[in-house]
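**Q** coords below, sequence missing:
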C-alpha cells in the first residue's frame, strides 16, 4: 500500500476502540503519537496544548482523584458510583490527559486555541490508529470537575479536555455507519 492510501485509510477508517488491554504503546509509538499531535493547526504558534501521560500505578491515583473530585461536586454520590469512578482509568494501560493551555493574544481568541488542542487530539487518535494502537477519547463529568484539574496540576488558564485511552484493541471492531459527504456538504451560492 502506498503512503497516500495508508493516510487515507487512517483518515477514513479510524474508529474509537473502547475495550483496550496490555500492552500499551511503547516509547517509540508514543513519540510518534506526540510528534503528530504537535503538527496540529496553530494560529499564532501559541502551541495551546500540553499532555500528561498516565500509566501503571498512576492510573490508580487518577481513579482516586476522580472519586474525590466527584464526591466534592456530588456529596450524596453512592458508594457504588465512587468505586466505578476509581476504576475508570484502569480501562487502558496508557492514558493521555489533554490540556488546553489558553493564552491571551490579540489575534487568537480562546475558541481557536480550543480548536487547535482538539486538532492535536485528533492527530493523536490518527497516529495511534496508523500504528495499530487502539484509542478512545473519553470525557465525562470528571473531566470538568475543578478538583480533577487541580489534582492534575492545571493552571488557572488551562482546561482539561478529557483523556485519550490507549492500548491493544480487543473484541470486535465497532461497526460505524458509512456517511455520505454529500449529506453534509453544499455549495454556498452567495
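**A** Looks like it arrived, so ask away. This is a predicted model, so every value here is computed, not measured. Numbers count the residues shown, from 1 in each chain.
**Q** When you work out contacts or count neighbours from here on, use the C-alpha atoms and nothing else.
**A** Noted.
**Q** which other residues reach the single longest helix found in the chain?
**A** Assignment by DSSP state H gives helix 110-130 as the longest helix of the chain. With C-alpha atoms under 8 Å, 6 or more residues apart in numbering as the test, helix 110-130 has contacts from 6-7, 10-11, 14, 29, 32-34, 36-43, 48-49, 98-104, 134-137, 164, 166.
**Q** Give me the buried subset of those residues.
**A** When burial is judged by neighbour count using 16 or more other C-alpha atoms under 10 Å, the buried members of these are 10-11, 14, 29, 33-34, 36-38, 40-42, 48-49, 98-102, 134-137, 164, 166.
**Q** what about the most centrally placed residue in the chain, is that helix, strand or coil?
**A** Centre of the chain computed as the mean C-alpha position; nearest residue by C-alpha atoms, centre = their mean is residue 164, 3.2 Å away. Here residue 164 is recorded as strand under DSSP: H, G, I helix; E, B strand; the rest coil.
**Q** I'd like to check which residues are in contact with it.
**A** Going by C-alpha under 8 Å, 6+ apart, residue 164 touches 95, 96, 97, 98, 121, 125, 135, 136, 137, 138.
**Q** Comparison target, given below:
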C-alpha cells in the first residue's frame, strides 16, 4: 500500500475515529471484516497468548442485542427512564457493523496481566487501523455495557472483560479533527536522572 515513508505518514495522520451514530452503510462485507480482524492479529503479544478475541454481532442480531441490553440495564437500574432505555437501544443499533472485543486473560507464570491488557488495547487499535486501510471508519466505545458483567455474559464469561464495542462503517460526513495534545507536552528527553 505504501510506496514511501510519506504515504505511511499520511495514512497515520488521516486516521480518525468516528462517532458510531454518524456511521452509515456500507460497512465491511464479510470478507473485508475477516481481513480487518486478520490484520489486527499482527498485534504485539508477549508470550503469544492472544489474550483477546472478537465477536461479530450481525445486523440481524441487533434487535436481540437491544432487547438484552435494555433488560440488563433495567435489572441493574430499576428506576431507569425512557431516555436511558432508548440510549441502550441506539447503542445496539449504531453503525453497519459491530465487533465486541473481549479481553481474554491467559494463565501465565511469565506474562503479567498488565502486558496482556496492553496487548488487547493494541489489538483494538489495529482493528481501527485495518478498517481505515479498507476505507471504513471505526469507533471504539465502552460506556455502561462494557462494564456490566451481565452484558459481558452475552459474549463470554469471567474472567473475560469487554474491552470495546467496535463500530465500523462509512462516515455520513468527514470525521472531524479533534484537539490533540501538544507534542512537547508528551515527548521529552531523558536527563539521565
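**A** Received, thanks. What you see is a predicted model, and the numbers here were worked out from it, not measured in a lab.
**Q** before we move on, back to that, tell me, the longest helix of structure 1 lands on which residues of structure 2?
**A** Here helix 110-130 of structure 1 aligns to structure 2 at residues 113-133, judged by TM-score structural alignment.
**Q** Go ahead and measure how far that stretch is from the middle of the chain.
**A** In terms of C-alpha atoms, centre = their mean, to the nearest Å, the centre of stretch 113-133 of structure 2 is set 8 Å apart from its chain centre.
**Q** quick one: it to structure 1 mean distance?
**A** For stretch 113-133 of structure 2, the mean distance to aligned residues of structure 1 following superposition is 0.7 Å (mean C-alpha distance after the TM-score superposition for structure 1).
**Q** Same question for that stretch: list its buried residues.
**A** By neighbour count, and taking 16+ other C-alpha under 10 Å as the criterion, the buried residues in stretch 113-133 of structure 2 are 115-117, 119-132.
**Q** again with stretch 65-78 of structure 1
**A** Judged by neighbour count using 16+ other C-alpha under 10 Å, the buried positions of stretch 65-78 of structure 1 are 65, 66, 67, 68, 69, 70, 71.
**Q** The fourth one should be in a strand, yeah?
**A** No: under three-state DSSP, residue 68 of structure 1 falls outside any strand and is assigned helix.
**Q** Now residue 161 of structure 1. Nearest residue, chain neighbours left out?
**A** Nearest residue to residue 161 of structure 1, sequence neighbours excluded (C-alpha to C-alpha, 6 or more residues apart in numbering): residue 98, at 5.3 Å.
**Q** A helix includes the one you found, no?
**A** No: assessed with three-state DSSP, residue 98 of structure 1 is strand; it does not lie in a helix.
**Q** what residue of structure 1 matches up with residue 67 of structure 2?
**A** With TM-score structural alignment as the matching criterion, the partner of residue 67 of structure 2 in structure 1 is residue 64.
**Q** What's the local residue count around the closest residue to its match other than its chain neighbours?
**A** Distance criterion C-alpha to C-alpha, 6+ apart; nearest residue to residue 64 of structure 1, sequence neighbours excluded, is residue 86 at 5.4 Å. Here the count is done by other C-alpha atoms under 10 Å, and residue 86 of structure 1 has 20 residues near it.
**Q** all strands for structure 2, in order.
**A** 23-24, 52-57, 97-103, 137-141, 161-171 (DSSP state E).
**Q** what packs against the fourth one?
**A** Counting by 3 or more C-alpha pairs under 8 Å, 6 or more residues apart in numbering; DSSP states H and E, the packing neighbours recorded for strand 137-141 of structure 2 are helix 113-133, strand 161-171.
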